[in-house]
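Engineer: Sequence plus predicted model, see below.
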Amino acid sequence: MYRLLCFLSVLCFVDVQGWGSFKKVSSQSRSRHVDPECYMDSPQLIADNGFVSETHLVTTKDGYILQIFRVKPNTDNRPVVFLQHGLTSSSDIFLLNRRYGSLPFILNEQVTGRKKVFYVGHSQGTEMGFMGFSSNPDLASKISLFTALAPIARISYAKGLIAALKDLVDLEGVLYWLLGNRQFDPPSAVALYFATKICPEDAITMGLCETLDSLVSGFDISNYNKTRYPIYQAHGDQSTSTKDIIHWAQLLRYKRVQKFDYGSEKANMDRYNQTTPPLYNITNMRVPTVLVAGGNDWLGDTRDVMWLIKTIYPSIVKVMFIDKYNHDDYLLGMDAPERVFKPVLEIMDRFLKGERITQTLI
């Protein structure tokens, strides 16, 4: 995310061809010792951990083509667990801590049985759940349990670099001119440059990477495995839509859980039959939900999480609060398998068995 924000801040002043110097990074970087995972995509990461994957293409109603990856189960009769990443992230984020530290692989090894779909979202992936499940009852009926890691709904108290997005609302036209009107695709060579030149564990600039990461996710990244830090960086900023970035800017500016604002009363009327974007009434959501929040999460501030708890309280199964967790610890933290994955898997297993789960806050 910080590379996205840095990219936005300098793009006006750099000849686009200037990024060409980064295109040599991939071949140059291979001359020094770089973990090959830096260059792997999701199917390759899955295969490297001993699993088989499938790739599916899904075309949305508005013309976007999405890649969905499936980790094939080792045995039959497994439940379906859908994992949704956050803004400028990708499926890679779930796969970066090897076989015994990555949620998809642990799910494959431990969860048995088959019923309805489990949904696990991280960051914007949780926001998509709150919006979608509250406004689409048919979709909600297909979800047996919603696990929200770093839950995002109302964004009133976000701080750090992400909060700067709210100032881009007034520059919507400029953003479309800079980023294009459909897909924003940060240069992958920039990510590799950070991963292989600036962020290796033995680099003198490693502290810069840690500081920039902290300005987005929350300070204290001591829970990361620093030997894998270049891999995290290489898979950091991925493609998204320009509209998605602008919608985030609107949510940050207006502090409401609302649909996209098309910028004028007429445009909103044409789209929504009203002059302002409709609000998502997430109080209507009736999907059993587990919230996993962190006290050091700069995007999912505890005050916004408390508002969320009050708003969807009847749907909450459990709230897990981990005091020192920043925005990425839920997936990348060295203790995430024990503190996050294990209790979530236990709740899923109890759902599969039809056990009644008492609402708890821990």
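Structural biologist: On my side now, so go ahead.

Engineer: switch to C-alpha atoms for all contacts and neighbour counts from now on
Structural biologist: Noted.

Engineer: Spatially central residue for this protein, please.
Structural biologist: residue 86 (1.9 Å; Cα atoms, centre = their mean).

Engineer: can you pull out the strands in this protein?
Structural biologist: Ranges of strands in the chain, per DSSP state E, are 53-59, 65-71, 81-84, 117-122, 143-149, 183-184, 240-241, 289-294, 316-322, 360-361.

Engineer: list the buried ones in the second one?
Structural biologist: Neighbour counts over strand 65-71 (16 or more other Cα atoms under 10 Å) mark 69, 70, 71 as buried.

Engineer: The second one is in contact with residue 51, isn't it?
Structural biologist: No. Counting by Cα atoms under 8 Å, residue 70 sits too far from residue 51 to count as a contact (10.2 Å).

Engineer: Pull the distance from stretch 239-246 to the chain's centre.
Structural biologist: Remark: stretch 239-246 is offset 13 Å from the chain centroid, using Cα atoms, centre = their mean, to the nearest Å.

Engineer: let me fix that: stretch 58-68
Structural biologist: Centroid separation between stretch 58-68 and its chain, computed with Cα atoms, centre = their mean, is 18 Å.

Engineer: One more to weigh against that first structure:
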Amino acid sequence: MNSVLIFLVIFVNLELVTTVDWEFYLDTPEVIRSWGYPDETHDVTTQDGFILQLHRIPNPNRPVIFLQHAFLSSSFDWVCNSPGQSAGFVFFDAGFDVWMGNWRGNTYSRRHASLDPDEDKEFWDWSIDHHSKFDLPAMINHTLTHTNRENLYYVGHSLGTLAIFQKLSVDQKFGAKIAKIFALAPVGALHHMRGAFSYASRYFGQEIQDLNRKYGPAQFFGASKGLKLIVKYTCGLYTSVEELCSDIVMMFVGPTSDGTWNQTRVPIYMAHSPAGSSSNVLEHFNQMVSYGGVPYYDMGPERNLEVYGTYLPPAYDYSKIADVEVYLFWSEDDWLSTKEDVEGFLVPKLAKVVRGNFRVSNYNHLHFVWGTKAYLDVYRPIIDLINEDL
């Protein structure tokens, strides 16, 4: 009798155990190769010495499309699903030369000409302003030089949209390098943000700033072997815990719905994200929530006066963006890129350059890169818009 009971317990537990897919263990280039696609890795050094890694699915002599990821993410976001669902593979199969950037400080861009990320706090002393001022020009200029192209098509997700808008608002000539901008879950203001990020920012934002000022900038949520093991033996082990992990993600980005989210892949996503950033970037986002609009990073009155010439930081003015075509893809179910901030702030500020304003139903903030229907709702329309130029 006891042996039968033990067998039943083991059998039930085996039914609940899931297996971790092989992508869990692979980096972006390995994932690309594993699906039978060509790949290249490029290193580029920014003007302030950070060494960024670009990943390419090369399609020489074809139009170039550049994909830039969100906060705490990496190039993996663009190849995180099957070839028929992942943006990187979908755009390659449609005939484009695909380049994927990585922000400084993430899994693939933890190098500097003279600073050590594990030893030097200075390595982490940067904000979103540095992404737009240094990272984007370095990556895009390298891509254009290597491919001998005058311009490229830019697809940004979340922070990838915020940074390009910042760059173009202060350097209108940079727009000549961008044929079209496709902004997925676009970020301008964050004043109406909802969910767990909003709660943490509104109730703990000051504490976060005080800690950051007291102890100095540091790595924020960097990828580690320890974190990957936790994910593997929690989210990746039992279907019941897998559901819980999915629910936790939803607390930050918005709800999901049937047919748009593959819950079994959540362990894969979480093995690669969060991919790391600076605590300054988190503080900068908190400032956007508090101040409204898009301020430069507030470093405190004395440092602000030294750098900006004023006690308070200036703000980026998106209305100065000109001579570039912008296409927005957003959803009312997105808790980070909200309807209020998109329609109330972003669209009016970009009125001169917005050529398409696509509202996608039942998408949270991550559906635009992790969603199973993004091919139909987002990537296919982008391909059609680009093909109008060819």
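Structural biologist: Right, received. Where do you want to start? Only a predicted model underlies this, so the values are computations on that prediction, with no experimental measurement involved.

Engineer: Please work out the TM-score for the two chains.
Structural biologist: With the length set by TM-score structural alignment, normalised by the length of the first structure, the two chains reach a TM-score of 0.82; 318 aligned residues with a Cα RMSD of 2.2 Å.

Engineer: still on that earlier bit, take the strands of the first structure and write them to JSON lines, including distance to residue 34 of the first structure.
Structural biologist: Converted to JSON lines, the strands of the first structure look like this (distance: least, Cα to Cα, whole Å):
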{"stretch": "strand 53-59", "distance to residue 34 of the first structure": "25"}
{"stretch": "strand 65-71", "distance to residue 34 of the first structure": "26"}
{"stretch": "strand 81-84", "distance to residue 34 of the first structure": "28"}
{"stretch": "strand 117-122", "distance to residue 34 of the first structure": "28"}
{"stretch": "strand 143-149", "distance to residue 34 of the first structure": "30"}
{"stretch": "strand 183-184", "distance to residue 34 of the first structure": "27"}
{"stretch": "strand 240-241", "distance to residue 34 of the first structure": "27"}
{"stretch": "strand 289-294", "distance to residue 34 of the first structure": "32"}
{"stretch": "strand 316-322", "distance to residue 34 of the first structure": "33"}
{"stretch": "strand 360-361", "distance to residue 34 of the first structure": "43"}
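
Engineer: For residue 160 of the first structure, which of the ones you listed is the nearest?
Structural biologist: Of all the strands of the first structure, it is strand 289-294 that lies closest to residue 160 of the first structure, at 15.6 Å by Cα to Cα.

Engineer: Can you give me the end-to-end span of stretch 21-33 of the second structure?
Structural biologist: Stretch 21-33 of the second structure has an end-to-end distance of 16 Å (criterion: Cα to Cα, to the nearest Å).

Engineer: Oh, that last question was meant for stretch 61-72 of the first structure, not what I typed.
Structural biologist: With Cα to Cα as the measure, stretch 61-72 of the first structure spans 27 Å from end to end.

Engineer: and what of stretch 351-370 of the second structure?
Structural biologist: This stretch, stretch 351-370 of the second structure, spans 29 Å end to end (Cα to Cα).

Engineer: Need the contact partners of it.
Structural biologist: Stretch 351-370 of the second structure has contacts (Cα atoms under 8 Å, 6 or more residues apart in numbering) with 77-78, 80-81, 86-87, 157, 184-185, 253-257, 260-261, 319, 321-337, 347, 374, 377-378.

Engineer: next one: stretch 282-300 of the second structure
Structural biologist: 127-129, 188-193, 198, 201-202, 205, 208-209, 212, 304, 311-317, 345.

Engineer: Can you say which of the residues you listed are buried?
Structural biologist: Among those, those that count as buried by neighbour count (16+ other Cα under 10 Å) are 127-129, 188-193, 198, 201, 205, 208-209, 212, 304, 311-313, 316-317, 345.

Engineer: For stretch 167-181 of the second structure, grab the matching residue range in the first structure.
Structural biologist: The aligned range for stretch 167-181 of the second structure in the first structure is 132-146, by TM-score structural alignment.

Engineer: hang on, the earlier thing: buried subset of the contacts of stretch 351-370 of the second structure?
Structural biologist: Looks like these have 77-78, 80-81, 86-87, 157, 184-185, 253-256, 260-261, 319, 321-337, 347, 374, 377-378 buried, using 16+ other Cα under 10 Å.

Engineer: Of these, which belong to helices?
Structural biologist: Among these, the residues falling in helices (DSSP state H) are 87, 253, 347, 374.

Engineer: quick revisit: which parts of the match of stretch 167-181 of the second structure are buried?
Structural biologist: 132, 133, 134, 135, 140, 143, 144, 145, 146.
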